[in-house]
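Trainee: pasted the sequence and its predicted model underneath.
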Amino acid sequence: MTKELFSASNTAMLLIDHQVGTMGWVRSIPASQLKRNAVLLAKAAKILNIPVILTSSMEEYAQGPLISELAEILPEAHAARIKRFGIVDAMGDQNFAAAVKATGRKNLLIAGVTNDVCTVFPVLTAIQQGYEVQVVADAGGSPTKFADDVSLRRMEQAGAVVTSTIQAVAELARNWTTPEGGELMGAVIGALQELLSE
């Protein structure tokens, strides 16, 4: 269980493999919701100045590039993204693991485009390495609901806290009346309006 609430000052965000091709493999959540949630997390990190590590897998193949919104919102993180080639567990990539360690944060907010592959293994490794982990379940998905349920259960049993995008943003915000909180609230309301209009 998480020992303390995650905050802008003690958390790093890991966004794993939100690539245009890979997103097409998800069926447990509508692609529009998955993308909107990943984008909302990126916006929250930018507003709160939370360190973000982006990674992609085999961009030159069917997986394709990271979604363009990540480059627009987080240009520096996008430029510094860790390009993995065939390494399933992002934490098993030396460059990615070093970038995570370099943040100096022990609380990791993790979202991967497929919970059953991209997310589960780095989460298990991070927990083994002593990190506190929250998995943003709806900023990822799986090819089937069964696969998604199984992977989320496995991560939870290993010690991860499973959360949702808006819950995670609210936890990081703490107070909607601050300048940052107001900006975050605007982003959350915008995302909710898009969801409700679908």
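Mentor: Done, it's in.
Trainee: hey, let's count contacts and neighbours off CA atoms from now on
Mentor: OK.
Trainee: N37 - how many residues pack around it?
Mentor: When counting by other Cα atoms under 10 Å, one arrives at 24 neighbours for N37.
Trainee: distance of it from S68?
Mentor: Applying Cα to Cα, to the nearest Å, the value for N37 to S68 is 14 Å.
Trainee: is it true that S142 touches M23?
Mentor: No. In this structure S142 lies outside contact range of M23 using Cα atoms under 8 Å: 9.2 Å.
Trainee: mutual contacts of those two, please.
Mentor: 113-114 (Cα atoms under 8 Å, 6 or more residues apart in numbering).
Trainee: let me see the ranges of the strands in the protein.
Mentor: Secondary structure of the chain (DSSP state E): strands at 11-16, 52-57, 82-84, 107-112, 132-136, 161-163.
Trainee: distance to P30 for those - can I get that in TSV?
Mentor: TSV is the format used below for the strands of the chain (distance: least, Cα to Cα, whole Å):
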stretch	distance to P30
strand 11-16	18
strand 52-57	21
strand 82-84	26
strand 107-112	15
strand 132-136	15
strand 161-163	18
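Trainee: output these as CSV; include the columns distance to A44 and mean neighbour count.
Mentor: Shown next, in CSV, are the strands of the chain (distance: least, Cα to Cα, whole Å; neighbours: other Cα atoms under 10 Å):
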stretch, distance to A44, mean neighbour count
strand 11-16, 10, 24
strand 52-57, 11, 24
strand 82-84, 21, 20
strand 107-112, 12, 26
strand 132-136, 13, 26
strand 161-163, 15, 17
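Trainee: okay, pairing it with this:
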Amino acid sequence: MTSRDDTLLTPDNHAVLFIDHQYLQLLSVRSHTAEEVVSNAVLTAKTAKIFEVPFLFTTAIAERQELIKDIQAVDPNQVPIDRTGLNSWDDPRVVEWVKNTGKKKLVIAGLWTEVCLNMAVLSTLAAGYEVYIVTDASGGSSVRAHDDAVLRMTQAGARPINALAYISELQRDWKNEKTASQVVNLVASMGGTFGQGLMWEWQLLDLQEGTR
């Protein structure tokens, strides 16, 4: 059950921005492995799609570098908003898209953490939005650069979250059957101990249902 003043993210109270998940940026990420960033960005995008949350892709100088194909594949028909500037919030098309969603909460991930993500987060906070940064779907040029940028953003009021916390927060209750099986299958397909634990929990719930 949710309420109008719910502090948690819900499928209907936010929008998601993916900022510049492109190959050249990814090549110089050193705060995470490339596989981690792509996997968590894909997980975040697929989560948004499952829960019908509006999400936007942006790129910088796209003729020189594409959006990462695995991320674009989540919504292959979406044409990313392409810019030359470092701050996506300086682009009126991005501002218009966000305003048109009618959402006051934004979940944002991007490359690099200390540049394009940081600028967008600080600007959207200043514009009055409640902002969540997906720290493991973002990456910086070094661990220090990433951590310093996350610290700066959180000190300004942003709220850190990771990809698995995001999907869990939107699902929230296994009684939400419309999305439950999709969530379990998605997380299980991504692998890892969390996915295995979720499958085990889901099997327990199935057994409990069968004994009633």
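Mentor: Good, I have the coordinates. It should be emphasised that the depicted structure is a prediction, and the values quoted were computed from it without experimental measurement.
Trainee: please state their TM-score.
Mentor: Scored by TM-score structural alignment, normalised by the length of the first structure, the superposition of the two chains gives a TM-score of 0.90; 190 aligned residues with a Cα RMSD of 1.9 Å.
Trainee: so which residues of the first structure form helices?
Mentor: 20-23, 31-48, 68-73, 75-79, 94-102, 120-128, 145-158, 165-173, 179-197 (DSSP state H).
Trainee: nearest to I110 of the first structure, out of those helices?
Mentor: The closest of these to I110 of the first structure is helix 120-128. By Cα to Cα, the value is 7.5 Å.
Trainee: what range in the second structure matches that closest one?
Mentor: Under TM-score structural alignment, helix 120-128 of the first structure corresponds to residues 118-126 of the second structure.
Trainee: ok, now stretch 26-33 of the first structure?
Mentor: Under TM-score structural alignment, the match for stretch 26-33 of the first structure is residues 29-36.
Trainee: how far off centre is stretch 17-34 of the second structure?
Mentor: 14 Å (Cα atoms, centre = their mean, to the nearest Å).
Trainee: could you give me the buried positions within it?
Mentor: 17-23, 25-26, 29-32, 34 (16 or more other Cα atoms under 10 Å).
Trainee: stretch 165-182 of the second structure now?
Mentor: 166-167, 170-172, 179-180.
Trainee: which residues touch it?
Mentor: 8-11, 44, 47, 50-51, 183.
Trainee: now do the same end-to-end measure for that stretch.
Mentor: Start-to-end, stretch 165-182 of the second structure (Cα to Cα) is 16 Å.
Trainee: same check on stretch 48-57 of the first structure?
Mentor: End to end - Cα to Cα - stretch 48-57 of the first structure spans 27 Å.
Trainee: where in the second structure does that stretch fall?
Mentor: Alignment of stretch 48-57 of the first structure against the second structure: residues 51-60, by TM-score structural alignment.
Trainee: please list all residues in contact with the most centrally placed residue in the second structure.
Mentor: In the second structure, the residue lying closest to the centroid (Cα atoms, centre = their mean) is T44, at 4.3 Å. Going by Cα under 8 Å, 6+ apart, T44 of the second structure touches 137, 163, 166-167.
Trainee: how much space between N49 of the first structure and A137 of the first structure?
Mentor: 22 Å.
Trainee: neighbour count: those two, which is higher?
Mentor: A137 (25 against 13).
Trainee: aligned counterpart of that one in the second structure, please.
Mentor: In the second structure, A137 of the first structure lands on T135 (TM-score structural alignment).
Trainee: measure that match to V183 of the second structure for me?
Mentor: T135 of the second structure is 20 Å from V183 of the second structure, by Cα to Cα.
Trainee: show the contacting residues for E69 of the first structure.
Mentor: When contacts are counted by Cα under 8 Å, 6+ apart, E69 of the first structure touches V39.
Trainee: circling back: what about the match of stretch 26-33 of the first structure, how long is it end to end?
Mentor: End-to-end distance (Cα to Cα), stretch 29-36 of the second structure: 11 Å.
Trainee: residues contacting the match of A137 of the first structure?
Mentor: T135 of the second structure touches 109, 150, 160-162, counting by Cα under 8 Å, 6+ apart.
Trainee: coming back round to it: out of the contacts of stretch 165-182 of the second structure, which are buried?
Mentor: 9-11, 44, 47, 50-51, 183.
Trainee: which of those residues lies closest to E114 of the second structure?
Mentor: Distances from E114 of the second structure to those, taken by Cα to Cα, are shortest for T44, at 19.9 Å.
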